[in-house]
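Colleague: Need a 3D model of the following:
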Amino acid sequence: MSFKDDLDDLETAEDFLRFFNVRYEQRVVNVNRLHILQRFHDYLAADTGLESLDDEGMTARYHAHLERAYQDFVVSNAIAEKTFKVHQEEARKMADRFVPLDALLNPSS
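Modeller: Have a look, this model is predicted:
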């Protein structure tokens, strides 16, 4: 079987994490599974050199991207990371509603 064939058999975030030997805490995955997989996909999409690699090189690169995607959500959360469009839109709305502290303390300025 080739690397691509092995990937076809992976379905869950845990499948990917186990396949690429990324150590993980189940509680992090339970809360962020879709976000981790989306970020992993984003990192892969941005990696322009993947197609030139052999299976071993691809495995190493995929591992690195999945490890990075997982760690993003160990140290942060989905809202802060703005993984999905809904989070990006919410962050934009929040920025539009931002009122500087000076404006509250000095309303006449």
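
Colleague: drop to CA atoms for contacts and neighbour counts, all remaining ones
Modeller: OK.

Colleague: so where do the strands sit in this protein?
Modeller: Using DSSP state E, the chain contains no strands.

Colleague: Which stretches in the chain count as helices?
Modeller: Ranges of helices within the chain are 3-8, 13-19, 26-46, 55-74, 78-81, 85-96, 101-105, based on DSSP state H.

Colleague: Give me the buried positions along the third one.
Modeller: Just to be clear, that refers to helix 26-46. By 16 or more other Cα atoms under 10 Å, the buried positions in helix 26-46 come out as 28-29, 32-37, 39-41, 43-44.

Colleague: Same list, those residues, but as TSV with distance to residue 90 please.
Modeller: Formatted as TSV, the buried residues of helix 26-46 follow (distance: Cα to Cα, whole Å):
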residue	distance to residue 90
28	22
29	23
32	18
33	20
34	18
35	16
36	19
37	21
39	18
40	22
41	22
43	22
44	25
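
Colleague: Second input sequence below; structure requested for side-by-side comparison:
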Amino acid sequence: MKPFRSHILLLTACILFVAAINPFNAAAQFNVKLVVTNYVKLHSSDDVFLAGNFNNWHPGDKQYKLSKENGKLVFNLKHFNPAVLEFKFTRGSWDKVAVSS
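Modeller: Okay, here's the model as predicted:
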């Protein structure tokens, strides 16, 4: 689980960096590509979604479903306004999320 956390921390740092490089242009928008390279294979047949402050924390929002590409989970967050991005990966409901450390 530690490698997964390090990927998330690195991704969060990258997103915060992108938000910080243009603090004066509120109209700026970015496309952010999330790539999960190391994920739990136990539930690999389940769909994975993003829930966060950008979709009112909806755990099974079909617009935020990750796709599987070459053994990786991928999602393109388009027209993202620079801000703090908070999110969690789910398998479609709050009953199916990682809760232990």
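
Colleague: Just give the TM-score of the two.
Modeller: For this chain pair, the superposition-based TM-score is 0.26 by TM-score structural alignment, normalised by the length of structure 2; 53 aligned residues with a Cα RMSD of 4.7 Å.

Colleague: isn't residue 34 of structure 2 right up against residue 78?
Modeller: No. Using Cα atoms under 8 Å, residue 34 of structure 2 makes no contact with residue 78, being 10.8 Å away.

Colleague: one step back: need the max-distance pair from the buried residues of helix 26-46 of structure 1.
Modeller: Pairwise distances across the buried residues of helix 26-46 of structure 1 (Cα to Cα) peak at 21.0 Å, for the pair 28 and 44.

Colleague: quick one: which of residue 34 and residue 78 of structure 2 has more around it?
Modeller: residue 34 (15 against 11; other Cα atoms under 10 Å).

Colleague: And for the more buried one, nearest residue in space, chain neighbours not counted?
Modeller: Using Cα to Cα, 6 or more residues apart in numbering and skipping the chain neighbours, the partner closest in space to residue 34 of structure 2 is residue 75 (5.1 Å).

Colleague: Now for that neighbour, how many residues are close by?
Modeller: 18.

Colleague: how much space is there between it and residue 89 of structure 2?
Modeller: In this view, residue 75 of structure 2 and residue 89 of structure 2 are 11 Å apart by Cα to Cα, to the nearest Å.

Colleague: which residues does residue 88 of structure 2 contact?
Modeller: By Cα atoms under 8 Å, 6 or more residues apart in numbering, the contact set of residue 88 of structure 2 is 50, 51, 52.

Colleague: Okay, buried residues for the helix or strand containing residue 12 of structure 2 please.
Modeller: Secondary structure assignment for residue 12 of structure 2, by DSSP states H and E: helix 2-20. For helix 2-20 of structure 2, the neighbour count (16+ other Cα under 10 Å) marks 8, 11, 12, 15, 19 as buried.
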